[in-house]
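Visitor: Predicted coordinates and the sequence they were generated for:
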Amino acid sequence: MIRDYKQGRFVPQTFSYESLMKKRVKKHPSYLQPIYEAVSNSLEATSGKGDYVTIRLKVSKSSTPGKYEFCSIEVEDSGCGFNEENLSRFYQLFDESKNFHNLGSGRIQFLHFFEHTEFRTVYIENGKKKKRNIVLSIGFIGTEKTPIWEGFEQDATEEEHTGTIVEFFFPRDSKDKESYENLTTDELHDKIFTHYLGKFCIRKGNVQNIAFERYIYDAHVDTEDKFIQDDDIPVVDYHDEVKVHYKRINSTNDGLIKQKETETFKIDSYLLPSSVQKRNEIKLTSKDETVDAENVDFSFVSRAKIEEGKNMLCLISSDFLTNQDTDLRGKLTLYTKSQFLKEKNLFTLDESHIFIDDVQEEVTEKITTHYPAINKIKEESEEDIDQVVEDFSLDKDVIAAIGVKTGEKVSDFLERYYHSDADFQKDNTQRLKAVFDSLRTLDPSGANFNRKFNAKVKEINSLIPVKNKSSLSRYIASRKSAMNMLRLILSKNLECQLEKKKRKSNEKLIHDLLFKQGTIDTLESNLWMLNEDFIHFKGFSNFELRKLNDDGVGVLRKLDDKEKEQLTAYNKDMLGYKPDILLFPEEHKCIIIELKSDTADPTHYLGQAINYAGLLREFAKDEYVIDNFYVYLIAESFDFTSVVRTDPRFQLSQYMDYVFMPNANVYGGARGYGALYMEVLKYSTLLKRAEMRNSIFSDKIFGDDFDKEGEKED
């Protein structure tokens, strides 16, 4: 774009555009916003049928085949043009003479998105046809202290018709530039059609002819032309309205009271071809244009199938919504009840307010009543959330505070729940701390100590959320069940052990019970039966050595040809060995657990885990070198003395329930020897230890005589 700026003047401004762009009218998140702004201006400048608005996408071919370089985007209309009245309004930002909600701040988006925006306008002034050019550029501010240049007014020819062309050059952001280069007339047609559908429907019978054209090197590619005409505007499939009551805060500042005053919200639903309307949507509108609003989520309707080949677009309009529009056109300021109660400074407390969640609830009730398919999705969502509340014993007080949004996804509900629950927990934690701190006032030697102490315990218990108590009991029940499962496996009383055709091996059953094969989540395992700490370590259950990785990074180092030959000699594949369980408690340490059948002789496997340890020490990367190994070999039907007889390095424990090797060398090749500690024990011993550790809790829940009664029944 070449222009002689001497043939015009720079228009002084009384405020700083740079400050305005940083602090008040920030860049809109949608790259289409400047186009929307220009089209909105064109629709407002034209009367309707007989007028036109044309959007042109202009590109040139790039050196990359199939790729195009952005040239400009042009919006032309047949409106009245920039006469003196309109020009004056253009120069005076936030001028309310047009109407209260058209303050002209849309031009700030032009500055945010493009280096240069040019206006070429033809208009009638005092009965004569005139024309002028205007350029808007952020680059002018540095030298001219204004972003606006105005060309001198000239006489227009009879052939030139009134109207305005707005053309955008040089996108300021590379991502926006790429989006404009990839924009098609098809896509832009669909976006404009749905964005202004409310406006089009209101004007049906008097809609401007709207065209979308694409140019390559100024050559019109007419095969890509798209149009919006009056015949394209659909009829309303469903119309209704709801009245939403204003609410104000109560006298205790912790709740809301419904007022008599209401606002009316109109519902207009359209069924559009799925090629245009990609999914079911409910959108808010302001000034008959669809807008974005925080805290509004109707996404559940997208999952419904209303009619084959069509999707619903439901538009919600209200004077209230238009009044909430901001300087950032199309971004509404709306608040939920929970926001109001949490951040009361956002509002004037003595005023009444409309809350968007009330609007959402009332609209959803109407929509789900009219469309059974949407109602079905709503009910399924409610059932899913009810199930989650039950499964996870969620706190009813927290749920009452945050509410359940209609059709809300479980993931979104849980995110809101845990965010709010954190606040509840914080408050409870402070109160619990105060009670615990008050224990210092008690005297254990005092006559009433037990009564006062028990009163403190009762108070502490009342502050523990029900869900925490339920979680604890469920956790203990899970442990009790796991121990009973191990007992049943060892006694061969599981049904899967008794079926001849599908009989499962005891070794596999025990392995999967303790730590599911092929998994790495130790927190979900039952390794606490062996040692409480084991569930907190990084772990691998039945993984090949070569497939061990730390957050996607392989543990073993790169091997040379000689090492590869050594590891595959005699038809072996040593790095394909699968230790039953590997745990890594901290740097340079490793726990190896080998689980054998309850009928296996562990003396045949004493060297197996030591071999695994040697491979890990010799072939791990430098940052994963292991110096100390702790090995547990577990079986059932054997004699401890046979283990000691096979390898005299083993010693009998003091309680005769396991044997251990206090220290042995682990071969590490060029790295030298590592150290190894090893135990051989029985599953029955493991089970007994686990029961002793957990009995203090399980007895409180199930009763001291629970296991005795079970034994009597057996």
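Guide: Noted; the coordinates are in hand.

Visitor: contacts, neighbours, all on C-alpha from now
Guide: Fine.

Visitor: Counting neighbours, what do you get for Gln324?
Guide: 14 (other CA atoms under 10 Å).

Visitor: Same check on Leu313?
Guide: Neighbourhood size, Leu313 [other CA under 10 Å]: 21.

Visitor: so it, which of the three states?
Guide: strand (DSSP: H, G, I helix; E, B strand; the rest coil).

Visitor: Please give me every residue in contact with it.
Guide: Ser269, Tyr270, Leu271, Leu272, Gln277, Asn280, Glu281, Ile282, Lys283 (CA atoms under 8 Å, 6 or more residues apart in numbering).

Visitor: Would you mind confirming that the first one makes contact with Pro234?
Guide: In this case it means Ser269. No - using CA atoms under 8 Å as the test, Ser269 is too far from Pro234 to be in contact (10.0 Å).

Visitor: who has more neighbours, these two?
Guide: Ser269 (21 against 14).

Visitor: And the more buried one, how far from Gly198?
Guide: Taking CA to CA, to the nearest Å as the measure, Ser269 falls 10 Å from Gly198.

Visitor: and here's the other structure:
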Amino acid sequence: MNSKAYINLDGAMRIIKKSNNPLSPIFEAVTNSLESIVYRKESDDSFEAFVNVKFVYKTNLDESKELDCIIVEDNGSGFYSDSYDRFVEFFDKSKGFGNRGSGRLQYFHRFDLVKISSFFSESEEFKHRYIECYKDRFISKEIIEVSKEKKYFTSVELCLPILSEPDRSVLVDSNFKSVFESFVHHFLLRIYLESKEGLGAPSITLSFVEDGKETNKKEINPENLPEPIREGVIDIPYCSVVPPGSGKTRVRFEEVEAENERLNWACFEFSDTDLNLNKVYLCSKDIPVKSIGNHLFNKKDTFDGKRYISVFYGDLFNKPESVTDSVDEFTFPSKKEIRSQAEGLFFDFSTPLIIEDLLLDRISEKLNSIYDFISEIIESSQANVQGIAKAHGIPFHLISKSGIRISDSEKTITSKLYACQAKELAEVGYRAKKIYDGLVSMNPTSETYQNDIKEKAKELSKLVDDQNKEELSKYVIRREMVVNILKKILDEELDYQKKPVQGRKNKDKEGLIHDLVFKRKSKSTNSTNDLWILSEEFVHFEGCSDIQIDKISDINGEALLKPVPHEVVTELGFKKTGRPDIYLNPGEEKCLIVEFKEPDTDLSDYLNQMTKYCILIANYGVKKVTSFYCYLIGENISPYATLDGDYKKTVNGDWIRANVTIPTMDENRHTIANAQVEIIKLSSIAERAHRRNLSFAEKLGVTDLLKE
């Protein structure tokens, strides 16, 4: 009648699964020490309590570090008879503190041997109990004897570690600071509440010992831990699960107004040197069980050198049925799980439930008010990030995906935004390629061809986000403004042209037009220009503006011309110091030259100017050039009176000479290159640019904005 059933240790470990947290066996041992100290304080409140935790390492022959054992020491009540009986009997809940009587099973999930040495007082005498516990035989050795030393001291030694790679990353490879911070996180709330209740929480000393030498040591002192800067409560409602009605296929969830659970919360503030990460914890029995995300800011953000831990705790989380047996997850069902279960015949629709989704939503909402004191900092930071994103033309929706922290510099923010954009563009590019690959199915002879290609275009357009469409609209509008400025220069309507300046000649139209298209003295097309107004392709070419021809070089610093003998220049009447208005290098043995002239200048007087540049470059160029494209741009030309028969009228009303031979500079005069010379009116350029802009504007729906 008085006999007890025995439980198989291996079977118990199959029921109580291994905790996800590698530190859980150490935390369990420290928790037992804290509870043992509370027991002793019930009869003696005069002693100075302590808990020591030692991580003992050894160095292997290959100089790798190995965990030897972990020792937890305290001066609590010790393993007296009742305490020992509870230790031997699994699932004994008589200890109190809401214990399950199963925590020590976590020892054997990561360690093969547990040694316990305990000095305690019982029956008015001090005793010493020594225990060795193995996974395959729980109590393999027990010695109890009267102690000559009158002291309270218990040591729990976790030996013969059996560690997985994740275990090693925490128990072996982690640095002392990260382990110490984990202890602060884990026991912060418990120490605070015990101090608040007058229980006198002890200090916890953590140390690393390597090859017998103490390398790190630090104390978690209750007096030095912060108290909450804010505290409060939050109500968590129960929900009733409503079965689907007629014609509906999903269950519904309705809050039960009369029923709710109340949780407490507290927010602790740390210096960023003492706390590496901001955290939000849900706690059971005053220790963290689950870490949840904070939608307001990132884990590593700092605010005036501060970081924060917020904890939520209360009776709801302390109930045994609310937490898994390994005490590393809560058991509240999600809406998805309930919907799946509700399809069964025996689901109980009559019992209201605490639902995980609603619980986390309420806590997330509460964080808004908990951290309202830093909301201005957050809003200012968000506005700054949006400004940086806008300045670089990066869509706002990428901000949340970029991992930006409030403490990030502008350079770091920009780098993260571009990295995130590159990743998204790669995905968009892949999807765009799939659309283009689908063009092989298009059949221009089909009656549905126009609709088919229109649908393909719509599909591709969806890949362009709204912000980039807005930026494209701004770009088209700006281009039209450039066209309007060109027209005003020709009509002398700019205020700059109307205001007289004595002794200065910088108000000539040629100079204004030149600077409008491509700023004079510009050494590279990498600088801002509006070459598109001449031709869309020009913006992609390397080149320069108004640079002396013998000073022109490419992006690698290689000169355009070889040294030209002075006598050659003099004899042939060239000016190697001349400056083409615009020089562009399209590559592939090609060269492009643009010359602007005053609108009232007769362009026919300058037909040979660019040909001289072509002869000089073809004969003395560092790199071979065989094709030249020359553009003479002004407004005044009498083609029928001044142009020879080789010039033909273009569809735009301009004039082009398609084949001008470029000879060698010797008596043989062999043809070594060909040039094409085009004469274009400024008014024609303005009209063509306007037509292109209008075509874009119609597609974007901004034609009204192109009107003056």
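Guide: Everything's here; your move. These numbers were taken from a predicted model, which means no experiment stands behind them.

Visitor: quick one on the thing from earlier: now do the shared contacts for Ser269 and Gly198 of the first structure.
Guide: Leu315.

Visitor: In terms of secondary structure, what does the longest strand seen in the first structure contact?
Guide: Longest strand in the first structure, counting residues (DSSP state E): strand 256-273. When contacts are defined as 3 or more CA pairs under 8 Å, 6 or more residues apart in numbering; DSSP states H and E, strand 256-273 of the first structure packs onto strand 238-249, strand 310-317.

Visitor: how about a cut-off of 10 Å?
Guide: Where contact means 3 or more CA pairs under 10 Å, 6 or more residues apart in numbering; DSSP states H and E, strand 256-273 of the first structure is packed against helix 197-202, strand 238-249, strand 281-286, strand 310-317, helix 319-323, helix 337-342, helix 356-370.

Visitor: Can you give me the buried ones in that strand?
Guide: Across strand 256-273 of the first structure, burial judged by 16 or more other CA atoms under 10 Å covers Leu256, Lys258, Glu263, Phe265, Lys266, Ile267, Asp268, Ser269, Tyr270, Leu271, Leu272.

Visitor: which among those residues gets closest to Asp386 of the first structure?
Guide: Top of the list for closeness to Asp386 of the first structure, among the buried residues of strand 256-273 of the first structure and by CA to CA, is Leu256 at 25.6 Å.

Visitor: Following element in sequence after the helix or strand harbouring Leu67 of the second structure, please.
Guide: Per DSSP states H and E: Leu67 of the second structure is located in strand 65-74. The element immediately downstream of strand 65-74 of the second structure (helix or strand, assigned by DSSP H and E) is helix 81-88.

Visitor: If you count neighbours, what's buried in that next one?
Guide: Arg86, Phe87.

Visitor: Same question for stretch 598-605 of the first structure.
Guide: Residues Asp598, Ala600, Asp601, Pro602, Thr603 are the ones in stretch 598-605 of the first structure that count as buried (16+ other CA under 10 Å).

Visitor: What is the strand holding Leu67 of the second structure packed up against?
Guide: In terms of contacts (3+ CA pairs under 10 Å, 6+ apart), strand 65-74 of the second structure is packed against helix 24-41, strand 50-59, strand 111-122, strand 153-161, helix 165-171, strand 203-210.

Visitor: at 6 Å instead, please
Guide: Applying 3 or more CA pairs under 6 Å, 6 or more residues apart in numbering; DSSP states H and E, one finds that strand 65-74 of the second structure contacts strand 50-59, strand 153-161.

Visitor: Could you pull out the strands in the stretch 501-650 of the second structure for me?
Guide: For the stretch 501-650 of the second structure, strands defined by DSSP state E, counting those that start in this stretch occupy the ranges 542-545, 582-585, 590-596, 627-634, 647-649.

Visitor: How about the contacts made by Tyr647 of the second structure?
Guide: With contact taken as CA atoms under 6 Å, 6 or more residues apart in numbering, Tyr647 of the second structure is in contact with Ile656, Arg657.

Visitor: 7 Å instead, please
Guide: Trp655, Ile656, Arg657 (CA atoms under 7 Å, 6 or more residues apart in numbering).

Visitor: Point out the ones among the residues you listed that are inside strands.
Guide: Short answer: the contacts of Tyr647 of the second structure in strands (DSSP E) are Trp655, Ile656, Arg657.

Visitor: would you turn those into a markdown table with neighbour count?
Guide: Below are those laid out as a markdown table (neighbours: other CA atoms under 10 Å):
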| residue | neighbour count |
| --- | --- |
| Trp655 | 21 |
| Ile656 | 18 |
| Arg657 | 18 |
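
Visitor: quick one: what's aligned to Ile220 of the second structure in the first structure?
Guide: Matched by TM-score structural alignment, Ile220 of the second structure corresponds to Ile228 in the first structure.

Visitor: so its match makes contact with Ile210?
Guide: Yes - counting by CA atoms under 7 Å, Ile228 of the first structure does reach Ile210; the two are 5.0 Å apart.

Visitor: Looking at those two, which is more packed in?
Guide: Just comparing Ile228 of the first structure and Ile210: by other CA under 10 Å the higher neighbour count belongs to Ile210, 22 against 19.
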